[in-house]
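Peer 1: Could you look at this predicted model? Sequence included:
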Amino acid sequence: MNLIINGLQWGDEGKGKIIDFLTNFFDINIKFNGGTNSGHVIYYKKKKKILKLLPSGIFKKNCLFLLSNNVIINFENLIKEINQTIFYKKKIYLSNNFLVNNFINELLDYILDKKLKIGVTNNGITPIFIINSLKCSIRINNFFCINFLKKIKKIIFFYNIFFTFYNLRIKFYYKKIFFKFFIYFKKLKKNIIFNEKIINNKYKKIFESSQGSLLDFNNGTIPFVTSSYTNSKSVYVTSNFFLSNIIFLGIIKCYLTRVGNGFFLSKFSIFKNLLFSKYSNEIGTNSGRVRASGWLDLNILIKTIKTNNTINLIITKLDIFIFFKKIKLILNYFLKKNIINFEKINSYKVYSKKFKSWKKVNNVYFKNEKEFHLYIRFIEKYTNTSILIISIGKNIYDLIIL
């Protein structure tokens, strides 16, 4: 059996903890998208660990780990993370076909976002996909080629044109970049493997998405999306996965959050959002920015369930609602007549349902309060998707298995 875990919101759904738990039952943990623009928080031996590139199950001894084709690697950041998990270095494998990021792309990302105002994390993700579409990007398999130096010259030529266009007096010399890349490559050479050797075999695999479905380049809330494909079905194309015996699980929080720019209907007021973010620790793992928070939107959730072929749901952060008197679910909404600006909450007629909150949570499902049950069962009924796991805390075993 193979399993895909994918976030059904704008990321930050608590995927790290769930994957860390489920990796106990699998042989291989594969990360199939993302880069340093995303991050997962893991608590290992009661210590907080932030992972940006490595798979979330990295601290499990009886498992292999693969960074697949669609992951964007920054050599320096990867080596730092591997050094945190030095005992498991021999179990970490890198696809021979992933894209290599660098500091110049990060600078370009910053310049582009000043004009576009998307609210990106300035980790160079957009420029690397632009360069990839121009067919002059650097992949890890290029390091094995004799003409690697020519590849570096081409990409530097592109960079110099870009900075000249913006009237910036910056020039990059290919020899310095070449030697820096090659030093890092030597350190990771033993970990590079053909992607198909690990990804298409009989072992049990858990596939991990680093970002949420609403950030998908094609199906997300464009233009406020990432530049790669984050839907669970992209694993077939980007990772060359062809086995059919796979189960799709989707993770959601019991409320919505997003980092960066972009409108969403159930967003809290500024004051309420600041209070909520401080209490629930809703601060971006990678960006360090306060996340915009709001009530769970079931209308959006139904769409992402369908686009990701989701069979079961995992819901997290149910312990956050303990200090609420009442909570709300957004069911549906319609744009009012003669409205031009559709990025204001007052422009919509909103249908919602209110619930009473609960005072405590318990690891045994039937020992929880009536209000807790009503909330869970309503989500299941409205989305026509059963909930498999409920997370009620930050520790790995603060879970309810249904």
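Peer 2: That came through, no problem. Predicted, not measured: the structure shown is a model, and the values here were computed from it.
Peer 1: Going by C-alpha atoms from here, please, whenever you check contacts or count neighbours.
Peer 2: Noted.
Peer 1: ok, residue 113 touching residue 119?
Peer 2: Yes. In this structure, residue 113 is within contact of residue 119 by C-alpha atoms under 8 Å, at 6.7 Å.
Peer 1: Skipping its backbone neighbours, what lies nearest residue 155 in space?
Peer 2: residue 136 (6.0 Å; C-alpha to C-alpha, 6 or more residues apart in numbering).
Peer 1: in which helix or strand would I find the one you found?
Peer 2: Under the criterion DSSP states H and E, no helix or strand holds residue 136.
Peer 1: if I look at it, how far off is residue 95?
Peer 2: 19 Å (C-alpha to C-alpha, to the nearest Å).
Peer 1: And those two? Which one has more around it.
Peer 2: residue 95 (25 against 17; other C-alpha atoms under 10 Å).
Peer 1: ranges for the helices of this structure?
Peer 2: For the chain, applying DSSP state H gives helices covering 15-22, 75-84, 103-116, 125-133, 148-165, 174-188, 195-199, 235-238, 270-280, 298-307, 370-383.
Peer 1: next, the one to line up against it:
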Amino acid sequence: MPNVVVVGAQWGDEGKGRLVDWLAGQADIVARYNGGHNAGHTLVVDGKTYKLALLPSGLVRGKPGVIGNGVALDPQALLAEIARMAELGVAVTPDNLSIAENATLVLPIHRAVDHAQERLRREPIGTTLRGIGPAYEDKVGRRGLRVCDLADPDGLAHKLDALLDHHNAWFRGLGLDTWSRDAMLPMLVDLAPKVLPFVRPVWADLNDAHDQGRKILFEGSQAVMLDIDWGTYPFVTSSGTVASAAAAGTGLGASKLGHVLGVTKAYATRVGGGPFVTELADEAGERLRERGREYGVNTGRPRRCGWLDAVQLRQAVKVSGIDSLALTKLDVLDGFDVIRLGVGYELDGKRIDHLPASLAALARAKPVYEQFDGWAGTVAGKRRLGDLPQAALRFVERVEAIAGVPVSLITTGPERDDTIVLRSPFDSSARA
């Protein structure tokens, strides 16, 4: 089966964008299936830097892109991103980008709700405040606006009134300013002719492409540990982030998804609140942050850093059906005398091998580590498995053993070609 689904196997920021960029060279179509412009990534191609949040990464490589129905689409953010791409010489047109007609719209009022909700929380979640969560709330509450509504001005006005009635009742209860139709409807009417040319029945197009044997690359946003069901709830995103979300978020059946590639750093990071069992609040954590340049693409927020948590990784492999792993930023571990790998938890005096669903229990969990010697040489820039130091190879092999799936790709530096390919997720042919 030719298709590949890329999922983050930690808490996001694992380097998915760089790997999607690499895999896009082997794909015919690249499809986004979840999230919104709350998670970004940076690509450097031929000396140009592209910062993407909504657009599929394959557009940079000349591959057609799809934004599926599972994406929460802010039309203003989309058009701004398209304009930035044009400035960099990449034309995004209806010829190379399709948007699902049933994708949910993110509106300015959603950002206002997001800000108010975060202020009211006793323990902030760390949302990016871009309105993604409130837009998904409206979707499941059956009052959200969808892309197809832009084609029906009369129906749009009626649906907008219902949405405003709901949110304004909440705003009034908090003593906050309310929103009027006059503030939003003209904006949506103005956006309609700019967005509608991109709109298609994406589900049908992708099924046709699959039946024709074309290779589809599904580009995931965020990561398994931020999934609304399988993440560290409530410190999660508002959408599905496991591989099965690619089916629900595009309309291509689950049996057609193909190989699932999980992306994990050689260490662990997290942005915002929530439990993080292997977090380091010491010099080692700061060293990981600075060496790995661990700051958010969209927000600039410093990421929390720690050792790789193989318990968490194994659970992500299981619940997302991951077939192989891409191990990124192995070079960041260069120079450490000692490297640790979380292999279990101790909870209330007992050893456990999974993440408890209870947030309180997970907060009490203590890491159980295996310790590895660091390597005297460097992995930076290496492009063959045999060129890695033996200590680095032992670390990789132990990660494979605990996760229960093979490592198919290793990145050893910031350049696109700083990649060791053990097997291609598209064809599984060994090339180490």
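Peer 2: Noted; the coordinates are in hand. Everything numeric in this text was worked out from a predicted model, so none of it was measured.
Peer 1: coming back round to it: counterpart of the residue nearest to residue 155 of the first structure over in the second structure?
Peer 2: The alignment partner of residue 136 of the first structure in the second structure, by TM-score structural alignment, is residue 143.
Peer 1: ok, its match touching residue 159?
Peer 2: Yes. Here residue 143 of the second structure reaches residue 159: they are 7.2 Å apart, a contact under C-alpha under 8 Å.
Peer 1: quick one: common contacting residues for those two?
Peer 2: Common contacts of residue 143 of the second structure and residue 159 (C-alpha atoms under 8 Å, 6 or more residues apart in numbering): none found.
Peer 1: corresponding residue for residue 266 of the first structure in the second structure?
Peer 2: Match for residue 266 of the first structure (TM-score structural alignment): residue 278.
Peer 1: for the second structure, what's the longest strand?
Peer 2: Counting by DSSP state E, the longest strand found in the second structure is strand 338-347.
Peer 1: got the contact list for stretch 378-387 of the first structure?
Peer 2: By C-alpha under 8 Å, 6+ apart, the list of residues contacting stretch 378-387 of the first structure reads 298, 301, 302, 311, 312, 313, 314, 315, 376, 402.
Peer 1: no wait, stretch 361-369 of the first structure
Peer 2: Residues contacting stretch 361-369 of the first structure (C-alpha under 8 Å, 6+ apart): 318, 319, 322, 358, 360, 392, 398, 399, 400, 401, 402.
Peer 1: hmm, try it at 6 Å
Peer 2: Contact with stretch 361-369 of the first structure is made by residue 400, as judged by C-alpha atoms under 6 Å, 6 or more residues apart in numbering.
Peer 1: Residue 109 of the first structure: neighbour count?
Peer 2: 20.
Peer 1: what's near enough to touch it?
Peer 2: By C-alpha under 6 Å, 6+ apart, residue 109 of the first structure lies in contact with 122, 124.
Peer 1: which residue lines up with it in the second structure?
Peer 2: Per TM-score structural alignment, residue 109 of the first structure is aligned with residue 114.
Peer 1: ok, residue 341 of the first structure to residue 233 of the first structure distance?
Peer 2: In terms of C-alpha to C-alpha, residue 341 of the first structure sits 34 Å off from residue 233 of the first structure.
Peer 1: Who has more neighbours out of those two?
Peer 2: Neighbours were counted for residue 341 of the first structure and for residue 233 using other C-alpha under 10 Å; residue 233 has more, 16 against 10.
Peer 1: Distance of that one relative to residue 251 of the first structure?
Peer 2: Distance from residue 233 of the first structure to residue 251 of the first structure, by C-alpha to C-alpha: 15 Å.
Peer 1: Over to residue 149 of the first structure?
Peer 2: 43 Å.
Peer 1: who's more crowded, these two?
Peer 2: Legend: neighbour count by other C-alpha under 10 Å for residue 149 of the first structure and residue 251, higher for residue 251 (27 against 14).
Peer 1: OK, contacts around the aligned partner of that one in the second structure?
Peer 2: With TM-score structural alignment as the criterion, the equivalent of residue 251 of the first structure in the second structure is residue 263. Shown in contact with residue 263 of the second structure (C-alpha under 6 Å, 6+ apart): 8, 9, 325, 326.
Peer 1: Can you tell me which of these end up in strands?
Peer 2: 8, 325, 326.
Peer 1: what number of residues lie near the second one?
Peer 2: Under the neighbour criterion other C-alpha under 10 Å, residue 325 of the second structure is assigned a count of 29.
Peer 1: And for residue 34 of the first structure?
Peer 2: A total of 26 residues lie near residue 34 of the first structure under the criterion other C-alpha under 10 Å.
Peer 1: Show me where the stretch 201-350 of the first structure has its strands.
Peer 2: 205-212, 246-253, 255-258, 292-297, 312-316, 326-335, 348-356 (DSSP state E, counting those that start in this stretch).
Peer 1: Leaving aside the residues adjacent along the chain, what's closest to the residue most central in space within the first structure?
Peer 2: Nearest to the centroid of the C-alpha atoms of the first structure, with distances taken as C-alpha atoms, centre = their mean, sits residue 211, at 1.7 Å. Nearest in space to residue 211 of the first structure, with sequence neighbours left out and distances taken as C-alpha to C-alpha, 6+ apart, is residue 11 at 4.8 Å.
Peer 1: what's the burial count for that neighbour?
Peer 2: 28.
Peer 1: just to revisit the earlier point, I would like the residues contacting the longest strand of the second structure, please.
Peer 2: Contacts of strand 338-347 of the second structure (C-alpha under 6 Å, 6+ apart): 308-311, 351-353, 365-374.
Peer 1: Great, nothing more from me.
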